[in-house]
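S.K.: Sequence first, predicted coordinates after that:
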Amino acid sequence: MKAIVYTKYGLPDVLHLEEVEKPTPKDDEVLVKVHAASINDWDWQLLQGIPFVNRLMAGLLKPTKIRILGCDIAGRVEAVGKNVKQFRADDEVFGDLSGCGFGGFAEYVCARENTLALKLEVMTFEDAAAIPQAGLLALQGLRVKGEIKPGQKILINGASGGAGTFAVQIAKSFGAEVTGVCSTKKMDFVRSVGADHVIDYTQEDFTKNGQHYDLILDMQAHHSIFDCKRALTPKGVYVFIGGTDARAFQAIFLGPLISMIGNKKMGLLLHKPNKGLAFMKELLEAGKVVPLIDRCYPLSEAAEAMRYFGEGHKKGKVVIIVEHDNAT
């Protein structure tokens, strides 16, 4: 089968399309014929081997444990292991493979049964592949960690990205008043997603404008955790999802301390792959959430897709389409 392989850390030019052995499912696994996969921040970080903690998972000096990136996939079940109960051949499925080895940038991948869900019939493979990690990061940040409630004022920093666009829509579905933070060129896009208010971070600092929010979902943390605390209401909640290593360190170690000495809660979301996927399907089926895809690339152009993703210009998700000839 064809797959996008990397054998050293670096920028997208280290990615290569190669012929590799087609995997065989274990007893509790499903073999999926991949039709689409999407790029997430985790893929971008693993490509470069940053932060260093990712190397503990992929390989210290080079990626020996994970050689094929891609955690969000959608496709058709090709075969199932003897212990698999939920799926059968030809089922259309999607899911997040970050908990079982990645491998989505390929024609086929094996996944544990509990990492997959049936795709909605009305959903394309491209749409389905855009959902699992980005959508559930947003859902878990708002619903589990943030305990979102109707009528709350919510700020989403990084509202134009994959998880950000899901977060805006999910927050609106809960009846929140949503403020999105993005760059100048993306303001109209974020409004079109459903944000009630939009802040251009190149012109205005949301931590200094005097506004206060019941919940801040931070996808692109560049502000000090203390600055973000200032922008919260007296019982507000701050949830770190993505950003610089320094800000992640603050969220991990200072967030719990700040939470202990006051009514404001601050911390980091520990992503749980596929948790909440059934609820996400309900939102999708009701039309309350729609995957927003910026660009699609064929598997052979995965390096270019990753390059575009890394430039930071995307609006929503970047998806890789896997086409199959009759021989595969």
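M.R.: Yep, it's here. Residues are numbered from 1 along each chain as shown.

S.K.: can we go C-alpha only for contacts and neighbour counts from here?
M.R.: OK.

S.K.: Residue 88 belongs to a helix, doesn't it?
M.R.: No - counting by DSSP: H, G, I helix; E, B strand; the rest coil, residue 88 is located in no helix; its state is coil.

S.K.: Would you mind confirming that it makes contact with residue 76?
M.R.: No - between residue 88 and residue 76 there is no contact under CA atoms under 8 Å: 9.6 Å.

S.K.: more crowded one of these two?
M.R.: Comparing residue 88 with residue 76 by other CA atoms under 10 Å, the one with more neighbours is residue 76, at 22 against 15.

S.K.: how about the nearest residue to the more buried one, chain neighbours excluded?
M.R.: The shortest distance from residue 76 to any non-neighbouring residue, by CA to CA, 6 or more residues apart in numbering, is to residue 92 (4.4 Å).

S.K.: That neighbour: what's it in contact with?
M.R.: Contacts here follow CA atoms under 8 Å, 6 or more residues apart in numbering; on that basis residue 92 touches 74-77, 118-119.

S.K.: Presented hereafter is structure B, for comparison with structure A:
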Amino acid sequence: MKAIVQDVYGSVEVLELREVDAPVPGDDDVLIRVRAAGVDQGVWHLMTGLPYLTRVVGYGLRKPKTRIRGRAVAGRVEAVGRNIVGFRTGDEVYGTCEGSFAEYACAKEGRLALKPKNLSFEQAAAVPISAVTALQALRNAGRIQAGQEVLVIGAAGGVGAYAVQLAKAFGAQVTGVCSTAKTDLVRSIGADHVIDYTHDDFADGSRQFDLIVDTAGNRPLTVLR
């Protein structure tokens, strides 16, 4: 099969399109014929090996442990392991795995879901990582409640755009922070208020928020408080 492979850490120049052996599913695996694969910030971290903590936590100290890039996937089930009960050959699925930038990829059953019929494969492949990250931030960590004031920093990014829409779905009043060029986009996805960080400081004390989702994570906690 064809796949996007890297042997060393680095910039995009280390990625190569090659012919490699197709994965063989184990008893607990689902083999997917990939129709679309998502790209998110995590792919860049795994490609470059930066920050170095990425390597320490198990992705390979000197070189990538997993040579095929890509984690978000959408496609059709080609085969299932003997312990798989939730999917069968031909199902259209989406979710996460290792090595989705290839014609075939293996995923664990718990990391997949049936693809909604009203989504294309390309749309579904954009959901698993960015949308789930936003959902975990709002629901699991932030314990969002209807009527709360929620601030989303980086509201036009992959995670931020989902955070704005999900916060609205939870019934919150949402303020999005973004650059000038993206204010119209953030308004179009449902933000009640938009702050252009190139002109205004969201932390000037003029407004208070019940929950702040900082997708970049590069502002001191003291500023957010």
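M.R.: Perfect, I can see it now. Small disclaimer: the values here were computed from a predicted structure and weren't measured.

S.K.: picking up where we left off before, can you flag which of the contacts of residue 92 of the first structure belong to strands?
M.R.: Counted as lying in strands by DSSP state E, out of these, are 74-77, 118.

S.K.: between the residues you listed, which is nearest residue 296 of the first structure?
M.R.: Closest approach to residue 296 of the first structure among these (CA to CA): residue 74, at 13.9 Å.

S.K.: give me the number of residues near the nearest residue to the closest one once chain neighbours are set aside?
M.R.: Excluding the flanking residues, the one nearest residue 74 of the first structure by CA to CA, 6+ apart is residue 94, at 4.1 Å. Neighbour count for residue 94 of the first structure, taken as other CA under 10 Å: 32.

S.K.: Can you check which part of the second structure the helix or strand where residue 94 of the first structure lies sits on?
M.R.: Following DSSP states H and E, the helix or strand that holds residue 94 of the first structure is strand 92-96. The aligned range for strand 92-96 of the first structure in the second structure is 92-96, by TM-score structural alignment.

S.K.: After the strand holding residue 94 of the first structure, which helix or strand is next? Please name it.
M.R.: strand 108-112.

S.K.: what range in the second structure does that next one sit on?
M.R.: Using TM-score structural alignment, strand 108-112 of the first structure corresponds to residues 104-108 of the second structure.

S.K.: Determine how far the matching stretch lies from the middle of the whole chain.
M.R.: Stretch 104-108 of the second structure sits 17 Å away from the centroid of its parent chain (CA atoms, centre = their mean, to the nearest Å).

S.K.: show me where the stretch 51-200 of the first structure has strands.
M.R.: Per DSSP state E, counting those that start in this stretch, the stretch 51-200 of the first structure carries strands over the ranges 72-80, 92-96, 108-112, 116-118, 153-157, 177-182, 197-200.

S.K.: list the helices and strands the third one packs on?
M.R.: Using 3 or more CA pairs under 8 Å, 6 or more residues apart in numbering; DSSP states H and E as the contact criterion, the elements in contact with strand 108-112 of the first structure are strand 29-38.

S.K.: One more pass at 10 Å, please.
M.R.: Strand 108-112 of the first structure sits against strand 2-5, strand 29-38, strand 72-80, with contacts defined as 3 or more CA pairs under 10 Å, 6 or more residues apart in numbering; DSSP states H and E.

S.K.: okay, the angle between the last one and strand 92-96?
M.R.: Counting by axes from the mean of the first three to the mean of the last three CA atoms, to 10 degrees, strand 72-80 of the first structure points 130 degrees away from the direction of strand 92-96.

S.K.: which bit of the second structure covers strand 72-80 of the first structure?
M.R.: Under TM-score structural alignment, the match for strand 72-80 of the first structure in the second structure covers residues 72-80.

S.K.: Let me know whether residue 72 of the second structure touches residue 106 as I believe.
M.R.: No - contact criterion CA atoms under 10 Å: residue 72 of the second structure and residue 106 do not qualify, at 11.7 Å.

S.K.: what do these two both touch?
M.R.: Residues touching both residue 72 of the second structure and residue 106 by CA atoms under 10 Å, 6 or more residues apart in numbering: 96-100.

S.K.: Go through the first structure and flag its longest helix.
M.R.: Assignment by DSSP state H gives helix 162-173 as the longest helix of the first structure.

S.K.: what's the matching range in the second structure for that one?
M.R.: Going by TM-score structural alignment: helix 162-173 of the first structure matches residues 158-169.

S.K.: what do you get for stretch 128-148 of the first structure?
M.R.: Under TM-score structural alignment, the match for stretch 128-148 of the first structure is residues 124-144.

S.K.: The matching stretch: which residues count as buried?
M.R.: 124-131, 133-135, 137-138, 144 (16 or more other CA atoms under 10 Å).

S.K.: tell me which of these is nearest to residue 34 of the second structure?
M.R.: Nearest member of these to residue 34 of the second structure, counting by CA to CA, is residue 125, at 9.9 Å.

S.K.: Quick check: that closest one vs residue 88 of the second structure, distance?
M.R.: According to CA to CA, to the nearest Å, residue 125 of the second structure stands 20 Å off from residue 88 of the second structure.

S.K.: likewise residue 2 of the second structure?
M.R.: Distance, residue 2 of the second structure to residue 88 of the second structure, by CA to CA: 24 Å.

S.K.: likewise residue 187 of the second structure?
M.R.: 41 Å.

S.K.: need the contact list for the counterpart of residue 194 of the first structure in the second structure.
M.R.: By TM-score structural alignment, residue 194 of the first structure lines up with residue 190 in the second structure. When contacts are counted by CA under 10 Å, 6+ apart, residue 190 of the second structure touches 161, 164-169, 173-176.

S.K.: Of these, which is the most crowded?
M.R.: Among these, residue 164 has the most neighbours (other CA under 10 Å), with 31 neighbours.

S.K.: Columns distance to residue 227 of the first structure on top of the helices and strands packed on strand 108-112 of the first structure, output as a markdown table?
M.R.: Output for those, formatted as a markdown table (distance: least, CA to CA, whole Å):
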| stretch | distance to residue 227 of the first structure |
| --- | --- |
| strand 2-5 | 41 |
| strand 29-38 | 33 |
| strand 72-80 | 33 |
